[in-house]
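> I need the structure of the sequence given here:
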Amino acid sequence: MKTNFDFLMPSVNFFGPGVVAKVGDRAKMLGMKKPLIVTDSFLETLPDGAVEQAVASLKEAGVDFSIFNGVEPNPKVRNIEAAKTQYLAENCDSIITVGGGSAHDTGKGLGIILTNGDDITVLAGIETLANALPPLIAINTTAGTGSELTRHAVITNEETHLKFVVVSWRNIPLVSFNDPMLMLDVPQGLTAATGMDAFVQAIEPYVSTNRNAITDGQCLQAIKLIEESLREAVANGHNLEARTKMVEAEMLAGMAFNNADLGYVHAMAHQLGGQYDAPHGVCCALLLPIVEKFNIIAAPERFAELAVAMGENIDGLSTRDAAEVAIKAMRQMSIDVGIPRSIKDIGAKPEDFELMAENALKDGNAFSNPRKATKAEIVQLFQEAYDQV
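The predicted structure is shown next:
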């Protein structure tokens, strides 16, 4: 556990029903003259949705804007390049992202190429950015990725089918908005996938080699909230209490992994998402029990603590047996919310595992995993995730 550390998050975070109405005032306070709203075509046309409410707030504050609706799942280099073309053509001076992780990552990617060079692929890595991004506000619409709070920008190179991450404090939005009212109509499948992403992002930092006392508390509280609310949010999306708890959980998990980092689940999930254009949260959920079982020997007592956080009874069990209970609970959560059982269900092919394993070990998330693996061991983990039923 680290005893000397920095702690990163947006300087201002608005939370609660109706806070999206404050977007215009905050944009004006930041000196935004004409932000580019970065979103997708569905959210742009959703009646009384996040984009419509953000636009109304900007108009009331007298802030001009342009809307870019070209965000795709697993955002591609071409998406941020298209956003840059519109940003420059419309003489924009700032960025407002509206959506989930894909919108926020696209907006961060746009900011990166506006100020740090046209080729974002050469900037993959940790703290590679020399220049500040344009002012950035993030309006979040899913309880999952935590991207509205973090320094990570995850982009897919469509030519190589590889995801890469640009990790920098410069990517952190100046202001984030988390309004659970914007999430009431999120479909069941997306609720499950993004919720499982938050679940993984609460678990991996807890066993990370870069964890600290602050992130430990955030992880445990996030796991408790997810245990209390994710199943209900999937079953009944209009349960505002469940949605609110999930937003609280994803914020806590986002803050935790922003500072303690992640592990092999995310390093491997990035390969699945890049290769097969599969939903990130589903990839993470499918890998979670496989990877964490592999990790048990590195920190069995931490996994025993995770079992307690997930509400499991470990009385009378050895530390190792209690850790195994945690793995079973992780798997059961995925089953309960309807995640597929195997990575073959998202199109994974064993002939790709060698290359994906090689790239997973190069992923920035791999270095904080508690147990170090060989390429052959990562291949085996992919295979186990393929064979599980």
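
> switch to C-alpha atoms for all contacts and neighbour counts from now on
Noted.

> I'd like the next helix or strand past the helix or strand harbouring residue 192.
For residue 192, the enclosing helix or strand under DSSP states H and E is helix 188-207. Per DSSP H and E, helix 188-207 leads on to helix 213-235 as the next helix or strand towards the C-terminus.

> could you give the angle of that next one to helix 188-207?
Taking axes from the mean of the first three to the mean of the last three Cα atoms, to 10 degrees, one finds helix 213-235 and helix 188-207 inclined to each other by 160 degrees.

> What is helix 213-235 packed up against?
Contact analysis of helix 213-235 by 3 or more Cα pairs under 8 Å, 6 or more residues apart in numbering; DSSP states H and E lists helix 188-207, helix 240-260, helix 300-309 as its packing neighbours.

> tally of neighbours for the nearest residue to residue 21 once chain neighbours are set aside?
Closest residue to residue 21 apart from its sequence neighbours, by Cα to Cα, 6 or more residues apart in numbering: residue 57 at 5.5 Å. In terms of burial, residue 57 registers 20 neighbours under the definition other Cα atoms under 10 Å.

> where's residue 57, which helix or strand?
Using DSSP H and E, residue 57 sits within helix 50-61.

> Could you list the buried residues of that helix?
Within helix 50-61, the residues that count as buried by 16 or more other Cα atoms under 10 Å are 50-51, 53-58, 61.

> Other residues contacting that helix?
Outside helix 50-61, the residues that touch it by Cα atoms under 8 Å, 6 or more residues apart in numbering are 20-25, 27-28, 39, 43-46, 64-65, 98-99, 139, 141, 182.

> Make a ChimeraX selection of the buried ones in those.
What follows is the ChimeraX syntax for the buried subset of the contacts of helix 50-61, where burial is set by 16+ other Cα under 10 Å:
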select :20,21,22,23,24,27,39,43,44,65,98,99,139,141,182
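
> Let's compare: structure for the following, please.
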Amino acid sequence: MSIMRFSVPRDIVYGEGALAELAKLQGKKAVIVTGGSSMKKFGFLDQCQDYLSQAGISSIIIDGVEPNPSVKTVWRGAEAMINFEPDWIVAIGGGSALDAAKVMWCFYEHPHLKFEDIIEVGSMPALRQKAKFIAIPSTSGTASEITAFSVITDTENHIKYPIVAADMVPDIAILDPKLPETMPAHITANTGMDVLTHAAEALASTAATSFTDPYSIEAIRLVIDNIETAYKEPTHKEARYNMHNASALAGMAFTNASLGLVHSLAHKIGGEFGVTHGLANAILLPYIIDFNKQYTNKYQLVENVLGINDLAETVRELNRALNIPTCFKDCDEVDFNEEKFTEVLARMSKRAHGDPCTLTNPGQPTVEDVTNLYRKSYYGE
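Below is the predicted model of the structure:
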């Protein structure tokens, strides 16, 4: 049996008011990386800077990280870090901000590298020569605050690259459920179903172990029990707390067990059409659970533990309750033009089959399998 590794942040600080942990840091300079205006609008950036100031740490803000962070944005942030020379990098916001900050961190520490130098698993050099990393999620979804993963988009070639490096696991994850209370309902739905996808894929992964399965199962339970309440009642404290914790638990599972075809297909259809990652996952998940059942009994395990009849049908029921369409053809977030879908299908299927997440999917899916899954999830078959 091969030697395995289980890696999570050294410290996970969770609960309402956890943001105040920043006041306890030791250092001189910090860069705060964030996305759009929501963290500023709701006062969280000011709180971060106030807490850092209490710790005697001066800080600057790198903002404007887009929903699908690009290579260009990563380089812009890295250059700001090189000029400011922080010893702490604090990423706050959605998964995109956290993902971008991780790779900015890499290029801050190793400015001689090119983006193509780090896209292969195991190719990133050691970090923490100049700075440590803190991740503070504002959404209960990507679990980037827990994981060794980052997804960066090559906008010129319409490809999303999942970057995997053990050193990108943050030093500290701060889970304050006050932050996700500010999410709009559709973001709560999309990010929450992203959590469910992480947990379900980690559970079925060929790299799953007795270390990762309990986290997967508990995350699935928490999502099923809480996502509708969080969607309908955004300030419901218990539901928000449970969904935020579920995201981290699923992250603990998938960063150590990896993922599967849902993410492979979501990465590539996201790159082609610009659809939100969590929404793509939600649409794809039931189709791929049904496909994977011929290769694994792990879904039956969670069904038995949680007392549900069919995990794929439970996902469909949740999607309906959250107003998530059953197929891409009916999705109006972006223009899923049928002519373009047909045009890119072969290329998209080949790229999805070559995605690193495919390696740990149950069975040995072929390019033809991927093509059929894209067709089913596009037309709702």
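
> Nearest to residue 366 of the first structure among the helices and strands packed on helix 213-235 of the first structure would be which one?
helix 188-207 (10.9 Å; Cα to Cα).

> So which bit of the second structure is that closest one matched to?
Taken onto the second structure by TM-score structural alignment, helix 188-207 of the first structure occupies residues 185-204 there.

> mean shift between the matching stretch and the first structure?
Comparison of stretch 185-204 of the second structure with the first structure after fitting gives an average deviation of 0.5 Å (mean Cα distance after the TM-score superposition for the first structure).

> So which bits of that stretch are buried?
Taking 16+ other Cα under 10 Å as the neighbour-count basis, stretch 185-204 of the second structure is seen to contain the buried residues 185, 187-204.

> The closest residue to residue 71 of the first structure other than its chain neighbours and residue 72 of the first structure, how far apart?
Ranked by Cα to Cα, 6+ apart and with sequence neighbours excluded, the top spatial neighbour of residue 71 of the first structure is residue 40, at 4.7 Å. If you measure residue 40 of the first structure against residue 72 of the first structure using Cα to Cα, to the nearest Å, the figure is 7 Å.

> what residues do the two have in common as contacts?
Between them, residue 40 of the first structure and residue 72 share the neighbouring residues residue 103, with contact defined by Cα under 8 Å, 6+ apart.

> Have a look at these two and say which one is more surrounded.
Taking residue 40 of the first structure and residue 72 together and counting by other Cα under 10 Å, residue 40 has the greater number of neighbours (22 against 15).

> In the second structure, what residue corresponds to that one?
Using TM-score structural alignment, the equivalent of residue 40 of the first structure in the second structure is residue 35.

> my guess is its match is in a helix, correct?
No: with the criterion set as DSSP: H, G, I helix; E, B strand; the rest coil, the secondary structure at residue 35 of the second structure is coil rather than a helix.

> hang on, the earlier thing: specify which member of the buried residues of helix 50-61 of the first structure is nearest to residue 323 of the first structure.
Among the buried residues of helix 50-61 of the first structure, and counting by Cα to Cα, the member closest to residue 323 of the first structure is residue 50, at 41.0 Å.

> matching residues in the second structure for the helix or strand residue 274 of the first structure falls within?
Element membership of residue 274 of the first structure, judged by DSSP H and E, is helix 264-276. The alignment of helix 264-276 of the first structure onto the second structure (TM-score structural alignment) covers residues 261-273.

> Pick out the residue closest to the middle of the second structure.
Centre of the second structure computed as the mean C-alpha position; nearest residue by Cα atoms, centre = their mean is residue 142, 2.4 Å away.

> residues in contact with the spatially closest residue to it that is not a sequence neighbour?
The spatial neighbour of residue 142 of the second structure that comes closest, neighbours along the chain excluded (Cα to Cα, 6+ apart), is residue 95 at 5.3 Å. With contacts taken as Cα under 8 Å, 6+ apart, residue 95 of the second structure has the following neighbours: 137, 139, 141-144.

> among the residues you listed, who's most crowded?
Per-residue neighbour counts (other Cα under 10 Å) across the contacts of residue 95 of the second structure peak at residue 143, which has 33 neighbours.

> Okay, and the equivalent of residue 107 of the first structure over in the second structure sits in which element?
Superposed on the second structure with TM-score structural alignment, residue 107 of the first structure falls opposite residue 101. Residue 101 of the second structure is part of helix 95-109 when elements are defined by DSSP H and E.

> Is the closest residue to residue 248 of the second structure other than its chain neighbours in a helix, a strand, or coil?
By the measure of Cα to Cα, 6+ apart, the closest residue to residue 248 of the second structure outside its immediate chain neighbours is residue 143, 5.3 Å from it. The assignment at residue 143 of the second structure comes out as coil when based on three-state DSSP.

> What lines up with residue 143 of the second structure in the first structure?
Counting by TM-score structural alignment, residue 143 of the second structure lines up with residue 146 in the first structure.

> Nice, that's everything, thank you.
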